[in-house]
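*Asks:* heads up, no residue letters with this:
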C-alpha cells in the first residue's frame, strides 16, 4: 500500500480542531497499532467518534456520509474488512489535513487479503473465523511456502465427500459450532422450480445433523 496523501511536508499536518482532532488521534492510534481492535470498537460504540457521523467529503460508497456507521458494519476480523477499514480511515485522515504514510496495519491487512484471495478456491467463501484461524496457522510459514500451505489447510477445513459444490450463486457453506460442515453432494431440483435449481447437502461431522442450501438462477 503506497502513501495515500501526497505532500512535500515531512511532518504530519493536523488542521482538525476539537472533536475532529480527538477522532484523528484515535484513528492514528488504531492505524499505528497502538490501539487494538477491541479498544477501537469501544471507541466506535462510544461518543468519541461521533464526529464521523457526518463526513462532508465522504466517498460515494459511504452511505449518507456516515463514516461511523460504515465502520460499524465492517468486520475487522476478516482480511477484506480490515483492508476496507484501513483504506477509508487513511482517506479520512487525508481529508482532515493529516499526511498519512502507509501503516504496518495497512500493509499486513493488504498482504493477508491478497494471500487469502490467491489461495481460496472458487467453491468456497471463507468465513471470518476460519480466515483468522487459517492465516494464524500459516503466519510462521516461510513466505515462499505460505500460499501452498494455506491451500492445503483450506481443503482440510472445507471438506467434501467426492467433489466440491458447483454453486449457481455465491458460495454459502454452512458452519456449525464455528466449524464448516462436510459437503455430501448436490441434487438437481429444477423440476420443482420455474428456474434451474440445486439442493446442496451438508453434514455436521460431530453431531450427524444435516443442513441444506438451495440455490436457483
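*Replies:* Structure's in. What do you need? Being a predicted model, the structure only gives us computed values, none of them experimental.
*Asks:* Every contact and neighbour count from this point should use C-alpha atoms.
*Replies:* Will do.
*Asks:* wouldn't residue 138 be in contact with residue 148 here?
*Replies:* No: using Cα atoms under 8 Å, residue 138 is not in contact with residue 148, being 9.8 Å away.
*Asks:* put this beside the first:
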C-alpha cells in the first residue's frame, strides 16, 4: 500500500517532514498487515472487525479508497467495511474477496484463504431457508465434528441443526431475513407466530420463542 500525499496530510499534526512521513508509512504497514492477516484467515472476522472499529488508522487510509465495484453502495472502502455484519458467513466471505482484490491492486503479496469460501458453500448445503446461521455457531458446529468431511460432514451438520433449532409445529415464516434468537449461545425453541398487522397497520408478525433454561418467553417482530 503506497502512502499518497493525502494519506500523509490526513494524519494531522503528528509531526513534520520525515517524522510525519514515517508515521504515515507505519500506519499503512499496520493496516496492510491486519488486512493480510484477515484474508489469510490468520485472525478471525471478529478480530478484524474490532480492529477497523477501534483503530482510526483504518479510517484515515481506507477512506481514500473510492474506486469500488459497482455493487457496493457506500462511497469508500472504510465505510463499506464498518457497515458489514461480521457475524454472517456470507458477509465475511464477500469482505474477504473484496480485500483480496484490494491487496492485489496495491501489489501486496498475500494468499487468499479458501476457508471462508468453503464455509459459505457448506452453509448453503446444510442451512434451511428459515435460518441464517451466525458464523460462530457454524464454526463451533464444524469443530465439534472432528475430522468429518464431505457428505459425512454435511449429514452430521444437518442433523445437529435439526436438533438445535426446534419448533412446536412449523418453522417460522419470516417477513424479512431469518432472525432466530440465541441466549448464551443456545438457540431458543420456536413456539409460533401471530399476525399483528391490525396493530401495526401493515403486514406484521410476532414471533414467540421459549427459553427452556429459564422458563421464559422471548418475542420479536417483523413487518414489511
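*Replies:* Looks like it came in fine. Source: prediction; values computed, not measured.
*Asks:* Any idea what the TM-score comes out to?
*Replies:* The TM-score (TM-score structural alignment, normalised by the length of structure 1) is 0.74; 198 aligned residues with a Cα RMSD of 2.9 Å.
*Asks:* middle-most residue in structure 2, spatially?
*Replies:* Centre of structure 2 computed as the mean C-alpha position; nearest residue by Cα atoms, centre = their mean is residue 86, 1.8 Å away.
*Asks:* got the contact list for that one?
*Replies:* Contacts for residue 86 of structure 2 were tallied using Cα atoms under 8 Å, 6 or more residues apart in numbering; they are 45, 46, 49, 92, 135.
*Asks:* List only those of the residues you listed flagged as buried.
*Replies:* 45, 49, 92, 135 (16 or more other Cα atoms under 10 Å).
*Asks:* Can you tell me which of these is closest to residue 27 of structure 2?
*Replies:* residue 49 (17.2 Å; Cα to Cα).
*Asks:* returning to what we had before: mind checking which of residue 138 and residue 148 of structure 1 has more residues around it?
*Replies:* Neighbours were counted for residue 138 of structure 1 and for residue 148 using other Cα atoms under 10 Å; residue 138 has more, 17 against 13.
*Asks:* Tell me the span between the first and last residue of stretch 153-164 of structure 1.
*Replies:* 15 Å (Cα to Cα, to the nearest Å).
*Asks:* Which pair in the contacts of residue 86 of structure 2 has the greatest spatial separation?
*Replies:* So, those by Cα to Cα: farthest apart are 49 and 135, at 13.3 Å.
*Asks:* follow-up on the earlier one: please, which helix or strand holds the residue nearest to the centre of structure 2?
*Replies:* Here residue 86 of structure 2 is covered by no helix or strand, with elements defined by DSSP states H and E.
*Asks:* Could you check how far it is from residue 25 of structure 2?
*Replies:* Residue 86 of structure 2 is 28 Å from residue 25 of structure 2, by Cα to Cα.
*Asks:* Surely residue 64 of structure 1 is within a helix?
*Replies:* Yes: residue state for residue 64 of structure 1 (DSSP: H, G, I helix; E, B strand; the rest coil) corresponds to a helix.
*Asks:* which position in structure 2 aligns with it?
*Replies:* Alignment note (TM-score structural alignment): residue 64 of structure 1 maps to residue 75 of structure 2.
*Asks:* Hmm, that match is touching residue 62, no?
*Replies:* No: here residue 75 of structure 2 does not reach residue 62: they are 10.9 Å apart, not a contact under Cα under 8 Å.
*Asks:* So which of those two has more stuff around it?
*Replies:* Neighbour tally, residue 75 of structure 2 and residue 62, criterion other Cα under 10 Å: the higher count belongs to residue 62, 19 against 14.
*Asks:* what lines up against that one once you look at structure 1?
*Replies:* Checking TM-score structural alignment: residue 62 of structure 2 goes with residue 52.
*Asks:* repeat for residue 207 of structure 2
*Replies:* Match for residue 207 of structure 2 (TM-score structural alignment): residue 200.
*Asks:* hang on, its match packs against residue 216?
*Replies:* No: between residue 200 of structure 1 and residue 216 there is no contact under Cα under 8 Å: 11.1 Å.
*Asks:* So which of these two has more stuff around it?
*Replies:* residue 200 (21 against 15).
*Asks:* For that one, identify the helix or strand it belongs to.
*Replies:* strand 197-203.
*Asks:* got it, and residue 184 of structure 1?
*Replies:* strand 182-188.
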